[in-house]
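# Sequence first, predicted model second:
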Amino acid sequence: MEPASLENLHVLYQSTHFIVVNKHWDIRIDSKMWYEKQTVQSQLRHRFPELADPGTYYGFRFCHQLDFSTSGALCVALNKAAAGRAYRCFKDRLVTKAYLALLRGSVEKLKTTLDFAIGKNTSQGKTHMMCIEGTEGCENPKPCQTELTVLEYGLYDGDPVTKVLLQPLTGRTHQLRVHCSAIGHPIVGDFTYSLRTDGAPYRMMLHAYLLRIPLEDEPICVTAPDPFLPSVDPKWVSQCLLQPLEGALDGLLGCGLAPGSQGLESQSTGEEEETNSKVSMETEEQRAQCQQWLCEWALH
């Protein structure tokens, strides 16, 4: 992806009430620091000065948060009423979010639920971090869950990695980063949760791929283009496709999307269901092939 700038704001969806942008991996959503000139907020002001709300501190109401080093779909409300409707969807846990990530090593379980309570780390020198329950200095841990689905095995800059789809079922600070680190597979480029060992990649490989907000009057469903492709980053080399991304999303979204949704196909048809069943059969064969490949790789 090109470097962050005021001009390269990538809009995925726009209406009278909402804008969804593809947040750059090297930019904050907003900042009170005078020296941080480039933020999503400043990009929005530059691109849409007429839409800024003078009644807010930042000019725009962000419906949710993404970490500084996380890219992907970010929803912005353009008025107070729209923000309230979106907030209720988040509060009632009706929103579906799915992230793509590259994890260090080969994740063995192809589909698993990561269930670690997360609290704030009060240990000296780690107060900017979160940690799992049972860790020394872990304060006020709260239950949280993440669904992990393995998509591909491959290499990043010559080292074994796994491409996964992550669905947070709760919304704790740094949840995906902490959960992946807790199972021994930190996100590639996550300097903080690799205990300062993974600093070589140009970014942290975590991307908010899917965002679905089931608003009654304006259902929103967008996807932000997958950045973890060899054509985008040649250091990533896929060696074994286990589950196509589209198939994993079908399972995540269940019976399909409401008409009018953006970024994906709408309602499922009988023909599509037949195709999906064929994909499932093929996935079983791919699974066996990948397991064999992993065994052979371990011998080298």
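On my side now, so go ahead. Just so it is clear, the structure is predicted and the values come from calculations on it, not from any experiment. Numbering: from 1, shown residues only.

# all contacts plus neighbour counts: C-alpha atoms, from now on.
Noted.

# Which stretches in the chain count as strands?
Along the chain, the segments classed as strands by DSSP state E run 10-14, 18-23, 61-62, 71-77, 96-104, 111-115, 118-121, 130-132, 138-142, 145-156, 159-168, 206-213, 220-223, 236-241.

# before we go on, here's another structure to hold up against the first:
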Amino acid sequence: MQVNNLQTIHEDPHFLVLEKPEGLLAVPGRGPDKQDCLSTRAQARWPDALVVHRLDMATSGLVVMARGIEAQRTLSLAFEERRVHKRYTAVVAGELVNTQPDNGWNTINLPLMADWSNRPMQKVDHEQGKPSITRWRIAPGHTVPGTTRLELEPVTGRTHQLRVHLQALGHPMVGDALYAAPDQHAMANRLLLHAHWLSLPHPLDGQTIEFHSPCPF
């Protein structure tokens, strides 16, 4: 269902799952030119819709919004307690090899913090960074030579976490204006990062429910 140019994946009296397109802010930014965003569009249709989490502007895919303050508290707690699980599809520069048996999950454990002299960028910092964990494995699907398609699962939820962690491995995401080299940025007309799967406890009864979004690239 399309509402105000948004695709609605799920709607009930307690929460929404929306598909955020690439290039749209998740929440309003600073300045009058940055007020059009996913949350504003959603609230035009559902006045009780409240923000629970975000995606980067350059990232597409599944976003949850609560309906009402009680659902927001319940869902926010589920995020804090890591009972919400998200997976992303990304295409990275270079050929990344999975040495785990049967394409098992690999773990990136690198602490992250803001790169204050290069805002809004983030960086790995082993002394002052906050604990940050990402899991990855090879994803099915076509990629051009010299790139690798990955499935990513953030265990923590730091700003730009997936993008910085893959850059730190030496495999920045294709199309990334912040963290990729100019030639890697130019390989695509958008950041190749999409939130394709989401699992969460329903805020009313706690039953686990899953959502899927086809990868657009």
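Perfect, I can see it now. Worth saying up front: this structure is predicted, and the values here are computed from it rather than measured.

# between the strands of the first structure, which one is nearest to T283 of the first structure?
strand 236-241 (9.1 Å; C-alpha to C-alpha).

# now the angle from that closest one to strand 145-156?
110 degrees (axes from the mean of the first three to the mean of the last three C-alpha atoms, to 10 degrees).

# Counterpart of R104 of the first structure over in the second structure?
Alignment note (TM-score structural alignment): R104 of the first structure maps to A93 of the second structure.

# Rebuild the strands of the first structure as JSON lines, extending it with distance to L195 of the first structure and mean neighbour count.
Listed next are the strands of the first structure as JSON lines, based on distance: least, C-alpha to C-alpha, whole Å; neighbours: other C-alpha atoms under 10 Å:
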{"stretch": "strand 10-14", "distance to L195 of the first structure": "32", "mean neighbour count": "16"}
{"stretch": "strand 18-23", "distance to L195 of the first structure": "25", "mean neighbour count": "23"}
{"stretch": "strand 61-62", "distance to L195 of the first structure": "30", "mean neighbour count": "21"}
{"stretch": "strand 71-77", "distance to L195 of the first structure": "21", "mean neighbour count": "26"}
{"stretch": "strand 96-104", "distance to L195 of the first structure": "13", "mean neighbour count": "24"}
{"stretch": "strand 111-115", "distance to L195 of the first structure": "20", "mean neighbour count": "15"}
{"stretch": "strand 118-121", "distance to L195 of the first structure": "13", "mean neighbour count": "23"}
{"stretch": "strand 130-132", "distance to L195 of the first structure": "12", "mean neighbour count": "26"}
{"stretch": "strand 138-142", "distance to L195 of the first structure": "16", "mean neighbour count": "16"}
{"stretch": "strand 145-156", "distance to L195 of the first structure": "19", "mean neighbour count": "22"}
{"stretch": "strand 159-168", "distance to L195 of the first structure": "18", "mean neighbour count": "22"}
{"stretch": "strand 206-213", "distance to L195 of the first structure": "17", "mean neighbour count": "24"}
{"stretch": "strand 220-223", "distance to L195 of the first structure": "31", "mean neighbour count": "23"}
{"stretch": "strand 236-241", "distance to L195 of the first structure": "23", "mean neighbour count": "18"}
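
# Need these in TSV (columns: distance to C295 of the first structure).
Listed next are those as TSV, based on distance: least, C-alpha to C-alpha, whole Å:
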stretch	distance to C295 of the first structure
strand 10-14	41
strand 18-23	38
strand 61-62	46
strand 71-77	33
strand 96-104	17
strand 111-115	19
strand 118-121	34
strand 130-132	31
strand 138-142	37
strand 145-156	13
strand 159-168	13
strand 206-213	27
strand 220-223	34
strand 236-241	13
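
# Relative to S31 of the first structure, which of those is closest?
Using C-alpha to C-alpha, those put strand 61-62 closest to S31 of the first structure, at 12.8 Å.

# So which elements touch the closest one?
Strand 61-62 of the first structure sits against strand 71-77, helix 80-91, with contacts defined as 3 or more C-alpha pairs under 8 Å, 6 or more residues apart in numbering; DSSP states H and E.

# Where does stretch 12-19 of the first structure end up in the second structure?
Against the second structure, stretch 12-19 of the first structure falls on residues 9-16 (TM-score structural alignment).

# Identify the residues contacting the matching stretch?
Contacting residues not belonging to stretch 9-16 of the second structure are listed as 1, 8, 17-19, 49, 64-68, 71, 203-204, 211 [C-alpha atoms under 8 Å, 6 or more residues apart in numbering].

# May I ask which two of those are separated the most?
Counting by C-alpha to C-alpha, the most remote pair of the contacts of stretch 9-16 of the second structure is M1 and L204, 23.3 Å apart.

# Between those two, tell me which one has more neighbours.
L204 (13 against 10; other C-alpha atoms under 10 Å).

# mind checking how far the more buried one is from E11 of the second structure?
Using C-alpha to C-alpha, to the nearest Å, L204 of the second structure is found at 14 Å from E11 of the second structure.

# Please apply the same query to E95 of the second structure.
40 Å.

# now V84 of the second structure
18 Å.

# ditto for A58 of the second structure
24 Å.

# hang on, the earlier thing: check contacts around the closest residue to the match of R104 of the first structure other than its chain neighbours.
Distances taken as C-alpha to C-alpha, 6 or more residues apart in numbering put T147 closest to A93 of the second structure, at 4.6 Å, once the chain neighbours are dropped. Listed by C-alpha under 8 Å, 6+ apart, the contact set of T147 of the second structure reads 91-96.

# Out of those residues, which comes closest to M113 of the second structure?
For the contacts of T147 of the second structure, the nearest to M113 of the second structure is V92 (22.0 Å; C-alpha to C-alpha).

# Tally up the residues packed near the residue lying closest to the closest one once chain neighbours are set aside, please.
Spatial nearest neighbour of V92 of the second structure, excluding adjacent residues (C-alpha to C-alpha, 6+ apart): M173 at 4.1 Å. Look at M173 of the second structure: counted by other C-alpha under 10 Å, it has 32 neighbours.
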